[in-house]
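K.L.:
sequence? don't have it. structure:
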């Protein structure tokens, strides 16, 4: 039996979803690839233990968030502008909203961004998000509240979308 049995299958089955999470965390396709690759190297090193005692997907997602936060702490690169793009080209409103939201997400703290990505892009529950981030349920709730408020301040043109999110939160 090879120590990496099942690892290739895991990566093949979950790569798209993990890459989407990495992209939403970083906001950049190349950084997302680097992030996912560095995390998968670490996951491969722990693979036998993960198969015996853990949840490989949960571990990988938590590692993505932690590695992203670690990278953000070490870098001082310029964050993207929250200004909406010029409307010189004909774009529908949903495209512009996605661009503006992505730029605003890039200006959140790493923890706030992780909470928003896990809760609303991956449709995780508060409990799942807390488990993935290794924090309390109250921390997830407060980070979500602060992140939505910050998004509202950074991108007031998205107020209607954020209101829909808050209505969905209240219904859960």
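P.N.:
It's in. Remember, predicted model here, so these are calculated numbers, not experimental data.
K.L.:
Going by C-alpha atoms from here, please, whenever you check contacts or count neighbours.
P.N.:
OK.
K.L.:
For the biggest helix by length in the chain, list every residue counted as buried.
P.N.:
Longest helix in the chain, counting residues (DSSP state H): helix 29-53. Using 16 or more other C-alpha atoms under 10 Å as the test for burial, helix 29-53 gives 32, 33, 35, 36, 39, 40, 43, 44, 47, 48, 50.
K.L.:
Put this next to the first one:
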């Protein structure tokens, strides 16, 4: 494949799916937009370098989501991420979010704070299972673990979220 053909295919893929990848990353990063942007940029760099494999995959978007999830988990494990504590200015974070049906900003912040209190793998399971509506087997494949692990991580994460969020009715998940 010629470099200009590879580049044009990659640019077309990025234009078509960057918003989806950013939303997924923002959920994984519990609303930390800067961290989400870093995760997406790292993912896109890796995808470009492996574009030959990506374009041969059954679904380039599924490949990208799997790569994004792996980048997030790798970055979240790094010691410098655990030491940093980002305190977002709600006025700034709401101003930079893409225009979607506007849920209650206070509820959005509560959900993001609850997501942030989950560990990286539990957060990844919740986002993949409940935001992307993937089944247990596909979530396990993306995370490289067993279906039992996905089920147990999901159960623990949901119990934690219920405890954190109390009686809020957060379905549908557009609040996220």
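P.N.:
Received, thanks. What you see is a predicted model, and the numbers here were worked out from it, not measured in a lab.
K.L.:
before we move on, the earlier item: export the buried residues of helix 29-53 of the first structure to JSON lines and tack on distance to residue 72 of the first structure?
P.N.:
Converted to JSON lines, these look like this (distance: C-alpha to C-alpha, whole Å):
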{"residue": "32", "distance to residue 72 of the first structure": "13"}
{"residue": "33", "distance to residue 72 of the first structure": "15"}
{"residue": "35", "distance to residue 72 of the first structure": "11"}
{"residue": "36", "distance to residue 72 of the first structure": "15"}
{"residue": "39", "distance to residue 72 of the first structure": "15"}
{"residue": "40", "distance to residue 72 of the first structure": "19"}
{"residue": "43", "distance to residue 72 of the first structure": "21"}
{"residue": "44", "distance to residue 72 of the first structure": "23"}
{"residue": "47", "distance to residue 72 of the first structure": "26"}
{"residue": "48", "distance to residue 72 of the first structure": "30"}
{"residue": "50", "distance to residue 72 of the first structure": "27"}
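K.L.:
just checking, what packs against the biggest helix by length in the second structure?
P.N.:
Longest helix in the second structure, counting residues (DSSP H): helix 3-28. Using 3 or more C-alpha pairs under 8 Å, 6 or more residues apart in numbering; DSSP states H and E as the contact test, the elements touching helix 3-28 of the second structure are helix 33-49, helix 60-77, helix 105-116, helix 120-126.
K.L.:
rerun at 10 Å
P.N.:
Applying 3 or more C-alpha pairs under 10 Å, 6 or more residues apart in numbering; DSSP states H and E, we find helix 3-28 of the second structure packed against helix 33-49, helix 51-56, helix 60-77, helix 105-116, helix 120-126.
K.L.:
Mind listing what's buried along that helix?
P.N.:
Buried-residue list, helix 3-28 of the second structure, by 16+ other C-alpha under 10 Å: 10, 14, 18, 21, 22, 23, 24, 25, 26, 27, 28.
K.L.:
farthest pair in the buried residues of helix 29-53 of the first structure?
P.N.:
32 and 48 (25.3 Å; C-alpha to C-alpha).
K.L.:
follow-up on the earlier one: nearest to residue 5 of the second structure, of the helices and strands packed on helix 3-28 of the second structure?
P.N.:
helix 51-56 (11.0 Å).
K.L.:
what comes into contact with the closest one?
P.N.:
Helix 51-56 of the second structure is contacted by residues 1, 6-7, 9-10, 13, 44-45, 47-48, 57, 60-64 when judged by C-alpha atoms under 10 Å, 6 or more residues apart in numbering.
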